[in-house]
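Student: This is the structure alone, sequence omitted:
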C-alpha cells in the first residue's frame, strides 16, 4: 500500500503539476507539499479534501492512508 505522501506525489505527477502549482491550488506553501510527499508531515483532514478535489483522488483513499502514515 502506498503512503499518503506517495499517493499525493503520484497524483500530482500524473497531472504534470509541480509542487509549487499544487501548493498554490490548495493554498499551502511549496515546502509543505514537499513534506507531505516525503512523509515528514501529515495533511489535515481539510487539506486532504482539497487534495482530493485537485488531484481527483477519492478523499476516502487519502483518509485511509492518513491513518497508516508513521509520524
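Tutor: Perfect, I can see it now. Computed from a predicted model, the values in this text were never measured in an experiment.

Student: only C-alpha atoms for contact and neighbour calcs from this point on.
Tutor: OK.

Student: Surely residue 42 touches residue 66?
Tutor: Yes: taking contact to mean C-alpha atoms under 8 Å, the distance of 7.0 Å between residue 42 and residue 66 places them in contact.

Student: Among these two, which residue is more densely surrounded?
Tutor: For residue 42 versus residue 66, the count of surrounding residues by other C-alpha atoms under 10 Å is larger for residue 42: 21 against 18.

Student: Work out for me the element that one sits within.
Tutor: Assignment of secondary structure by DSSP states H and E places residue 42 within no helix or strand.

Student: which residues sit in contact with residue 5?
Tutor: Residue 5 makes contacts with 36, 37, 38, 39, as judged by C-alpha atoms under 8 Å, 6 or more residues apart in numbering.

Student: Which of those sits closest to residue 30?
Tutor: Taking C-alpha to C-alpha as the measure, residue 36 is the one of those closest to residue 30, at 10.0 Å.

Student: Okay, one more to line up with it:
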C-alpha cells in the first residue's frame, strides 16, 4: 500500500503543491498528509477522491500501482477458492 503514498507525493510535487496546501484543500491536518505519503495510513476512498480533485488527477492514477505492488501470495489465494 506504500504505492498510494508514493503516488500522492509524486502528483502533489508535480502540481507544485505543499503538504500544507494539500491538507488545507482536503480539510485534513498536515500530519495526515505526511502519514499518507509515508504509507503509515491509507486514505479512505472519499479522501482519495478529494485528493484527486485537489491534484487534478484521476483517482485511478493515485491507486494504479497498488495492484502491481500486491504480494504474490494474494494471487495464489484467489486461485484456491
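Tutor: Received it, and whenever you're ready, just let me know what you need. Here the structure is a predicted model, which is why all the values come from computation and not from measurement.

Student: Distance to residue 21 of structure 1, secondary structure and neighbour count for the contacts of residue 5 of structure 1 - can I get that in TSV?
Tutor: As requested, the contacts of residue 5 of structure 1 are arranged in TSV below (distance: C-alpha to C-alpha, whole Å; DSSP: H, G, I helix; E, B strand; the rest coil; neighbours: other C-alpha atoms under 10 Å):
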residue	distance to residue 21 of structure 1	secondary structure	neighbour count
36	15	helix	19
37	14	helix	20
38	17	helix	16
39	19	coil	17
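
Student: can you list those residues in TSV and add distance to residue 8 of structure 1?
Tutor: Formatted as TSV, the entries for the contacts of residue 5 of structure 1 read as follows, by distance: C-alpha to C-alpha, whole Å:
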residue	distance to residue 8 of structure 1
36	8
37	6
38	10
39	10
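
Student: Which helix runs longest in structure 2?
Tutor: The helix spanning the most residues in structure 2, taking DSSP state H as the definition, is helix 2-15.

Student: Now find how far off-centre it is within its chain.
Tutor: How far helix 2-15 of structure 2 lies from its chain's middle: 7 Å, per C-alpha atoms, centre = their mean, to the nearest Å.

Student: Stretch 38-52 of structure 1 now?
Tutor: For stretch 38-52 of structure 1, the distance from its own C-alpha centre to the chain's C-alpha centre is 5 Å (C-alpha atoms, centre = their mean).

Student: Quote the end-to-end distance of it.
Tutor: The first and last residues of stretch 38-52 of structure 1 sit 18 Å apart, counting by C-alpha to C-alpha, to the nearest Å.

Student: what does that stretch contact?
Tutor: Stretch 38-52 of structure 1 is contacted from outside by 3-6, 8, 26, 32, 35-36, 57-59, 62-63, 66, 69-71, using C-alpha under 8 Å, 6+ apart.
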